[in-house]
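Pasting a predicted model and its sequence here:
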Amino acid sequence: MEQTLINDGLPFLGSALPADLAGVELRRAITEHRVLRMMRNTFRDARVPDSREVRVAAIALHAPKDAIVADDTVAWLQGVDTNDPRDRFSFSPSLIVPNHACRPQHPGVRVREGTIDDCDVVEEGGLRLQTNLRATADMLRLKWRPNALATADAMCRHNLIDKGELAEFIRPLRRLPGIPQARALVRLVDPRSMSWGESVLKLRLVDAGFPMPALQHEVNDPRIGVRYLDCAYVAPRVGVEYDGKEFHTAESDREHDAERRELLSDILGWRWEIARRDDLIGTNDALEWRVGEKLGLTPRPRSW
């Protein structure tokens, strides 16, 4: 006989375990793949498939009646991950509560005080959420510069916002922290940056004072077929690409990357600079200097 779903299939808090898990260590249930961790302090029965409705129910465990779901959490509810890869396994709900309101006491909830116009709020499943435009604008102004751009690229790439509408939304905003950053970065938002790494790589190049590279540049030649380059400086034939762990770690992936780049180099004269995650995080500017040498340009210092 099939066992009853833990907590009737609804998400639950690790700090308030349902009776189904009484006497059973949560960590053990996770290890045995009976329970899945959805975010910090929030879990569900592993047999329950992921869905928008399940995610809404999970956020509802953390959100007081007067709270507005904000920022990364708005994206997460729609299946879009806008987090820095280093934070991917420590996701916490982000909420906005009225000034001087009582804040949630659950561990791992990010809360800030503020007010939002009703036109920037929508309702779903009993929750009040920022609109996609407002959430993206707030992340663009409040997040660390590279993560801010990567977030907006991701929202645009998943058709949750339009770049032109985002720029128009940000234009009239006044007296909010981070507006200068949001206005500067919105010019760089582009759905053709296909990952966090490609977004940060693009920003590294632009902030170094280099021209904006061509994104997902198509090379079409009968000798090699159609190839796409993450970031390309077409005239000097310099390709700058991001090799992330997910698609560029296996030996077969590495061999494919090497063969593709070798063909483009041997037949069409392309030169390469390849970045991995460790090249993008931190103050080391060796990547900029290597690219600058190929472009005949001197990189300017980076502020982040």
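Arrived safely.

from here on, contacts and neighbour counts on C-alpha atoms
Will do.

for this structure, which helix is longest?
The residue-count maximum for a helix in the chain (DSSP state H) belongs to helix 251-268.

Show me what whatever helix or strand comes next after that one is packed against.
Sequence-wise, the next helix or strand downstream of helix 251-268 (DSSP states H and E) is strand 271-275. Using 3 or more C-alpha pairs under 8 Å, 6 or more residues apart in numbering; DSSP states H and E, the elements in contact with strand 271-275 are strand 238-242, helix 286-295.

repeat that for 6 Å
If you count contacts as 3 or more C-alpha pairs under 6 Å, 6 or more residues apart in numbering; DSSP states H and E, strand 271-275 packs onto strand 238-242.

Check what contacts the strand it packs on and list those residues.
The contact list for strand 238-242 (C-alpha atoms under 6 Å, 6 or more residues apart in numbering) reads 198, 230-232, 270-276.

burial of Q3, as a residue count?
By the other C-alpha atoms under 10 Å criterion, the neighbourhood of Q3 contains 5 residues.

actually A275, not the one I wrote
A275 has 17 neighbouring residues, counting by other C-alpha under 10 Å.

Can you name the residues that contact it?
With C-alpha under 6 Å, 6+ apart, A275 has these contacts: Y242.

measure it to D230 for me?
According to C-alpha to C-alpha, to the nearest Å, A275 and D230 sit 11 Å apart.

swap in A60?
As judged by C-alpha to C-alpha, A60 and D230 stand 39 Å apart.

Show me which of the two is the more surrounded one.
Shown here are A60 and D230; by other C-alpha under 10 Å, D230 has more neighbours (22 against 19).

ok but that one is inside a strand, no?
Yes. Assessed by DSSP: H, G, I helix; E, B strand; the rest coil, D230 belongs to a strand.

which ones are touching it?
If you count contacts by C-alpha under 6 Å, 6+ apart, D230 has them with 215-216, 241.

cool, and E113?
Neighbouring residues of E113 by C-alpha under 6 Å, 6+ apart: 96-99.

List buried residues within those.
Burial by neighbour count, judged by 16 or more other C-alpha atoms under 10 Å, picks out 96-97 from these.

one more structure, for comparison:
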Amino acid sequence: MIEPPTSPFLWSHFDDLAIAPFTLRRWLQDGRVRRVLRGVYVSALLPDSLELRARCAALVLPTYAVLCDRSAAWIWGIDVHDPDERFTIADLEVAVAPGQVRLRRTGINGVERDLAKTEITQVHGVRLTTPARTAVDLACLRGRRSALAALDAFMRHCGVSEQDLRQQLLRFRRRRGVTQARELVGLATPLSESPGESWTRSAIIEADLPVPEPQVEVFENGVLVARLDLAHRHCKVAVEFDGEEFHGEEQREHDERRRGWLREQGWHVIVVRKHCLKGAALEAWLEELATVVAERSTPRRRRYARSAVRWQKA
């Protein structure tokens, strides 16, 4: 039986490998091969890694090009797709220096980008923008929620600091989106553990509600019992995002037991899922959050909390 190659390969390699095209279709159907990029495939036995992603990108990139934006984030292990875009295979976003010919081919989106030498690095033979440059580019170019999620993720997974981001912003004067980037840099945190948590926090910020604290730990008799995605400690209100990939049936049962215990301890828990990030569902849980925080706030904060309720009525 013919086995998939042990390194990334292109559809065009099949003639050299003496493999019939229908064999690839069978491998994909059987789950023995997965498509990583448009036209680029790997054996399912190869674990995902920074090196593997770079080797896949190297198969379709010219040596002078630089991966940027979402593609550079992907190499760094950061998922910055919007909720409805997740688990899709996007075109590679590739930058060339001003005056060079933009790459125009299937599966590649070419842009001109003024990049300093210090903003370009190399990973396993592939040139790409540094974590700080990639994060700020995305903070300018993406919608607010995805932009904040990108900043959070680069701070958490790549060790990018707020100072690094502000230093990078010095080169972005007058660039489209820089005002948004400056604002979001001050709101980003490495404590956010998933894009969903960042999207949820961003929705709360956009609604002009009090900003909750991420990763709040709850103890009983000195033992850690729960860690909340987002919470207002002073009034025991929690907001948690349930992502589809991390909340299957077993995890859902565990979450319900944990949240039941929290409610017995006086916590009000609001659960947000992907479909709750837009439309009527978004308005419903934001109104619930505003109302509960207002009702549970101390007298000193009550006037501010009531203003949050008025947001929904305005």
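That came in fine, so what should we check first? Treat the numbers as computed from the prediction; the structure is a model and nothing was measured.

coming back round to it: Serialize the contacts of E113 of the first structure to JSON lines and add fields for secondary structure and distance to F247 of the first structure.
Formatted as JSON lines, the contacts of E113 of the first structure follow (DSSP: H, G, I helix; E, B strand; the rest coil; distance: C-alpha to C-alpha, whole Å):
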{"residue": "I96", "secondary structure": "strand", "distance to F247 of the first structure": "36"}
{"residue": "V97", "secondary structure": "strand", "distance to F247 of the first structure": "40"}
{"residue": "P98", "secondary structure": "coil", "distance to F247 of the first structure": "43"}
{"residue": "N99", "secondary structure": "coil", "distance to F247 of the first structure": "44"}
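
Distance to P191 of the first structure for the contacts of E113 of the first structure - can I get that in CSV?
Below are the contacts of E113 of the first structure laid out as CSV (distance: C-alpha to C-alpha, whole Å):
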residue, distance to P191 of the first structure
I96, 28
V97, 31
P98, 34
N99, 35
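
which stretches of the stretch 51-200 of the second structure form helices?
69-75, 131-141, 144-158, 162-169, 178-185, 195-206 (DSSP state H, counting those that start in this stretch).

what's the mean distance for the longest one versus the first structure?
Mean deviation of helix 144-158 of the second structure from its aligned counterpart in the first structure after superposition (mean C-alpha distance after the TM-score superposition for the first structure): 1.2 Å.

for the last one, same thing?
Once superposed with the first structure, the aligned residues differ from helix 195-206 of the second structure by a mean of 0.8 Å; criterion: mean C-alpha distance after the TM-score superposition for the first structure.

Can you give me the buried ones in the helix or strand just after that helix?
Toward the C-terminus, helix 195-206 of the second structure is succeeded by strand 213-220 as the next helix or strand (DSSP H and E). Within strand 213-220 of the second structure, the residues that count as buried by 16+ other C-alpha under 10 Å are 213-216.

from those, which single one is nearest R310 of the second structure?
Of all those, E213 has the smallest distance to R310 of the second structure: 22.1 Å, by C-alpha to C-alpha.

Quick one: residues contacting that closest one.
Here E213 of the second structure is in contact with 230-231 (C-alpha under 6 Å, 6+ apart).

which residue lines up with A132 of the second structure in the first structure?
A132 of the second structure maps onto L133 in the first structure, with residues paired by TM-score structural alignment.

how much space between its match and D117 of the first structure?
On the measure of C-alpha to C-alpha, L133 of the first structure and D117 of the first structure end up 13 Å apart.

Among the two, which residue is more densely surrounded?
Per other C-alpha under 10 Å, whichever of L133 of the first structure and D117 has more neighbours is L133, with 21 against 8.

T291 of the second structure - how many residues pack around it?
There are 17 residues near T291 of the second structure, going by other C-alpha under 10 Å.

how much space between it and A284 of the second structure?
T291 of the second structure is 11 Å from A284 of the second structure, by C-alpha to C-alpha.

And E245 of the second structure, by the same measure?
Using C-alpha to C-alpha, E245 of the second structure is found at 24 Å from A284 of the second structure.

higher neighbour count, the two?
For E245 of the second structure versus A284, neighbours defined as other C-alpha under 10 Å are more numerous around A284 (13 against 6).

who touches R110 of the first structure in this structure?
Contacts of R110 of the first structure (C-alpha under 6 Å, 6+ apart): S94.

Counterpart of it over in the second structure?
In the second structure, the residue equivalent to R110 of the first structure is N109, according to TM-score structural alignment.

Tell me what angle the helix or strand where L224 of the second structure lies forms with helix 195-206.
Assigned by DSSP H and E, L224 of the second structure belongs to strand 223-232. Angle, strand 223-232 of the second structure to helix 195-206, by axes from the mean of the first three to the mean of the last three C-alpha atoms, to 10 degrees: 40 degrees.

List the buried residues of strand 223-232 of the second structure.
Using 16+ other C-alpha under 10 Å as the test for burial, strand 223-232 of the second structure gives 226, 228-232.

just stretch 114-122 of the first structure next, same as before
Here stretch 114-122 of the first structure shows V121 as buried, counting by 16+ other C-alpha under 10 Å.

Can you give me the end-to-end span of that stretch?
16 Å.
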